[in-house]
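Novice: What shape does this take:
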Amino acid sequence: MELKDVDLNLLVVFDQLLRQGTVSGTARAMNLSQPAVSNALARLRTLLGDQLFVRSSKGMLPTPLAQELAEPVSHALESLQATLSHKLTFDPLRSVRAFRIAMTDIGEVHFIPPLMGALGQRAPGVTVTTVRNTAVDLAAEMSQGRIDLAVGHLPELSTEFFQRRLFQQRYVCLFRPGHAMDKKKVSMRDFEAAEHVVVTAAGTGHARVDELLAQGGVQRSIRLRVPHFVALADIIATTDLVATVTWTFAERCARYFGLRYVSHPFALPAIQINLFWHARYHRDPANQWLRNEFIELFSE
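Specialist: A predicted model of the protein is given here:
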């Protein structure tokens, strides 16, 4: 006989018969009829080829085989019940969980400082590793739990994923103080007359900006192309180059580098920044906790 041939409900009846000692007592304990218990016992007897319980003046007495099965069956059922009843929890104050989050370098600028500040107070043992969403098979890595969350403009993450909107990004022109574009409003003529630095961030919403400007017939004099945003503020602060960037990045550059920005003269659509997680981890307490931290810190 193999385990696949055994109805788990029969083992539950067997365990209760051992505890109760009578068919009627087992029926009451399990909220079943006496015929249902008797039928289950008959099936067990046929399955195991043993009487299992014999009637006596003291109730149903277990046979040697039933006594031999008593402890392992009881232990297995208790372990299974404990597992099914156990609700996983996540204690951020005690956890040493290492989270991996996919985002761009501009995402790191916006998300990581506030996030790490919050974790220092709420989850001092938790660590975070950021991963470039273009450097891995993001959907596969998230489905396997190797990346916990992804944040950004990621329309390719649709099926199998949950998402939560955090905020929208609009685009502006970023430049140094005193630049020819340093005024309340700039025209397309001003924009086309300037020299530009472009961040070639493949796989992000920023790459789409270049496509839209080209499709709109906008003529830019591009003097410099860089693969990331890390040095952009330093470059703009020391040159006459102009960059098309998101408002949140420009606002940070204005605060820490003294740069200026103005609304973009071209009607670029706003992009939506979302938080993504795989459906397999929708109810995972640790994943839920980290998602809630993002929502609390960054949701509009």
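
Novice: Only C-alpha atoms from now on, for both contacts and neighbour counts.
Specialist: Fine.

Novice: Counting residues, which helix of this protein comes out longest?
Specialist: helix 64-85 (DSSP state H).

Novice: So which bits of that one are buried?
Specialist: Of the residues in helix 64-85, Ala66, Leu69, Ala70, Val73, Ser74, Leu77 count as buried by neighbour count, 16 or more other CA atoms under 10 Å.

Novice: Check whether the last one really touches Val13, as I assumed.
Specialist: This means Leu77. No: counting by CA atoms under 8 Å, Leu77 sits too far from Val13 to count as a contact (11.1 Å).

Novice: Can you report how many residues lie near Ala118?
Specialist: 15 (other CA atoms under 10 Å).

Novice: ok, back up a step: out of the buried residues of helix 64-85, what pair is the most spread apart?
Specialist: Pairwise distances across those (CA to CA) peak at 15.4 Å, for the pair Ala66 and Leu77.

Novice: Can you spell out which helices and strands pack onto the longest helix of the chain?
Specialist: In terms of contacts (3 or more CA pairs under 8 Å, 6 or more residues apart in numbering; DSSP states H and E), helix 64-85 is packed against helix 8-20.

Novice: Which neighbouring elements make contact with the helix it packs on?
Specialist: Against helix 8-20 (3+ CA pairs under 8 Å, 6+ apart) you get helix 23-30, helix 34-48, helix 64-85.

Novice: Go again with 7 Å.
Specialist: Judged by 3 or more CA pairs under 7 Å, 6 or more residues apart in numbering; DSSP states H and E, helix 8-20 is in contact with helix 23-30, helix 34-48.

Novice: Looking at those helices, which is nearest to Phe167?
Specialist: helix 23-30 (52.9 Å).

Novice: Are we agreed that Gln163 is in a strand?
Specialist: Yes: counting by DSSP: H, G, I helix; E, B strand; the rest coil, Gln163 is found in a strand.

Novice: Run through the residues that contact the nearest residue to it once chain neighbours are set aside.
Specialist: Leaving aside its chain neighbours, Gln163 sits nearest to Phe276 (4.4 Å; criterion: CA to CA, 6 or more residues apart in numbering). Neighbouring residues of Phe276 by CA atoms under 7 Å, 6 or more residues apart in numbering: Leu149, Ala150, Val151, Phe161, Phe162, Gln163, Arg164.

Novice: so which of those is the most crowded?
Specialist: Ala150 (26 neighbours).

Novice: so what's it up against?
Specialist: Ile101, Ala102, Met103, Leu275, Phe276, Trp277.

Novice: Kindly report the same for Asp105.
Specialist: Neighbours of Asp105 in contact, by CA under 7 Å, 6+ apart: His228, Phe229, Val230.

Novice: The structure of the following sequence is requested for comparison with the preceding one:
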Amino acid sequence: MIPDLSQLLILDSLLREGSLTRTAELLGMSQPTVSRALARLRIHFGDPLFVRTGQRMVATTRALALAAPIAAVLDAARQLEGGPAVFDPLTANRSFGLYMVDGAVVNILPQLLGGLARLDNGASGLQLRCVHIDPGSIEAQLERGHIDLAIGRFPQLVNNIRRRKLWDDEYACVMRPGHPCAGNLDLDGYLTHRHVLIEMEHTSHHNGAVTRKLESLLEPARILCHVPSFTSAAHIALHTDAIATIPLRLAQPLARDLGLVLARLPIELPPLQLALYWHERSHRDPANQWLREFAHATLLASDAKPHAGHAESA
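Specialist: Next comes the predicted model:
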């Protein structure tokens, strides 16, 4: 006998959440009900479907193979509903998965969390979780629903992926207070002092191109080290005489929080365009629609506020 829609909903949620408890909460069911449904599904498919690893339930190969067909069935069933689904952020209990690089976690996530806190004075049952995955699997994770939204610059995402531009950003420099170039960073000073470069080509082809350009401009002796993130570069700059070249919208809060000196970049680098990315599968999902509109409106409203001066400052 073919599993009914309620069982397929449970299996689809388990594939997303990896948790009986979380699935029960999201679907408004008791945990024993979810456990009984999983037992019936295991018998039907002749496979354990999930094995427990630590606190999580990890999907078997058979369960992963069922993910796409189950999603298609559920999407088709939703299209047969009598009226449009409604998502109310003030009453919903939902965990949204986000993917972004470290700079966006530092700069963008606090803005989104602030926006959630302003929803009915923080009474919302919504949560944001930044997931750590192989950057090469972003597209697949968006398709599976493990990620609801990716925020950053990912031009490699093209298959059934939609995008919405947030803004263009430029680059700036940060350095420790008392640095010889603090307050007077010109081209000569930039080229003759040491630098910490960011090696994130596995995550961002754009930043990889920026790093390659800086390597072509700087003598090898002027490169102190390479690090895998923007925030670690800022911390290295704080404790050495190295200069870190990072996106301006990230440089500003890092300079403020770490007490770094912010300076204009005396060379030309290509601008960095950030956007929201989501899968076609989620395009008409009311919860995902709300998330996209919330993220876009929150981030652009923050972007419209006056930024700290771009000139050198202590």
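
Novice: Strands of the stretch 51-200 of structure 1, residue ranges please.
Specialist: 53-56, 59-62, 98-102, 127-131, 149-152, 161-169, 171-175, 195-199 (DSSP state E, counting those that start in this stretch).

Novice: how about those in CSV, adding distance to Arg45 of structure 1?
Specialist: Listed next are those as CSV, based on distance: least, CA to CA, whole Å:
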stretch, distance to Arg45 of structure 1
strand 53-56, 9
strand 59-62, 12
strand 98-102, 52
strand 127-131, 56
strand 149-152, 52
strand 161-169, 49
strand 171-175, 75
strand 195-199, 75
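
Novice: Give me whichever of those strands is most buried.
Specialist: Highest mean neighbour count among the strands of the stretch 51-200 of structure 1 (mean count of other CA atoms under 10 Å): strand 171-175, with a mean of 26.

Novice: mean shift of that strand relative to structure 2?
Specialist: Once fitted to structure 2, strand 171-175 of structure 1 is off its aligned match by 1.1 Å on average (mean CA distance after the TM-score superposition for structure 1).

Novice: Am I right that Leu74 of structure 2 sits in a helix?
Specialist: Yes: checked against three-state DSSP, Leu74 of structure 2 lies within a helix.

Novice: From Ala67 of structure 2, how far out is it?
Specialist: 11 Å (CA to CA, to the nearest Å).

Novice: Could you check which of those two is surrounded by more residues?
Specialist: Ala67 (20 against 17).

Novice: The stretch 201-314 of structure 2: helices as residue ranges?
Specialist: 205-217, 230-239, 248-258, 286-303 (DSSP state H, counting those that start in this stretch).

Novice: Using JSON lines, lay out those together with distance to Ile198 of structure 2.
Specialist: Formatted as JSON lines, the helices of the stretch 201-314 of structure 2 follow (distance: least, CA to CA, whole Å):
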{"stretch": "helix 205-217", "distance to Ile198 of structure 2": "7"}
{"stretch": "helix 230-239", "distance to Ile198 of structure 2": "6"}
{"stretch": "helix 248-258", "distance to Ile198 of structure 2": "14"}
{"stretch": "helix 286-303", "distance to Ile198 of structure 2": "25"}
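
Novice: Now tabulate those helices in JSON lines and tack on mean neighbour count and distance to His44 of structure 2.
Specialist: Listed next are the helices of the stretch 201-314 of structure 2 as JSON lines, based on neighbours: other CA atoms under 10 Å; distance: least, CA to CA, whole Å:
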{"stretch": "helix 205-217", "mean neighbour count": "16", "distance to His44 of structure 2": "45"}
{"stretch": "helix 230-239", "mean neighbour count": "21", "distance to His44 of structure 2": "49"}
{"stretch": "helix 248-258", "mean neighbour count": "19", "distance to His44 of structure 2": "51"}
{"stretch": "helix 286-303", "mean neighbour count": "16", "distance to His44 of structure 2": "31"}
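
Novice: Can you name the residues that contact the nearest residue to Ala237 of structure 2 once chain neighbours are set aside?
Specialist: Leaving aside its sequence neighbours, Ala237 of structure 2 sits nearest to Met175 (CA to CA, 6+ apart; 5.3 Å). Met175 of structure 2 is in contact with Ala237, Leu238, Ala242, Ile243, Ala244, Leu260, Val261, Leu262, counting by CA under 7 Å, 6+ apart.

Novice: Surely the last one is in contact with Arg176?
Specialist: No: look at Leu262 of structure 2 against Arg176 with CA atoms under 7 Å: they stay out of range, at 9.0 Å.

Novice: Mind checking which of these two has more residues around it?
Specialist: Ranked by neighbour count (other CA under 10 Å), Leu262 of structure 2 and Arg176 place Leu262 first, with 30 against 26.

Novice: So that one versus Thr245 of structure 2, what's the distance?
Specialist: Counting by CA to CA - Leu262 of structure 2 and Thr245 of structure 2 are separated by 10 Å.

Novice: again with Ala104 of structure 2
Specialist: Distance, Ala104 of structure 2 to Thr245 of structure 2, by CA to CA: 16 Å.

Novice: Between those two, which has more neighbouring residues?
Specialist: Between Ala104 of structure 2 and Thr245, Thr245 has the larger neighbour count (other CA under 10 Å), namely 26 against 17.

Novice: Leaving out chain neighbours, which residue sits closest to that one?
Specialist: Cys173 (4.6 Å).

Novice: Now do the contacts for the one you found.
Specialist: Cys173 of structure 2 makes contact with Ile243, Ala244, Thr245, Ile246, Leu262, Ala263, Arg264, Leu265, according to CA under 7 Å, 6+ apart.

Novice: Just give me the closest of those to Leu5 of structure 2.
Specialist: Ile246 (48.8 Å).

Novice: what's the neighbour count on the closest one?
Specialist: Applying other CA under 10 Å, we find 25 other residues in the vicinity of Ile246 of structure 2.

Novice: Likewise for Leu268 of structure 1?
Specialist: By the criterion of other CA under 10 Å, Leu268 of structure 1 has 14 neighbours.

Novice: Enumerate every residue touching it.
Specialist: Residues in contact with Leu268 of structure 1, defined by CA under 7 Å, 6+ apart, are Tyr171.
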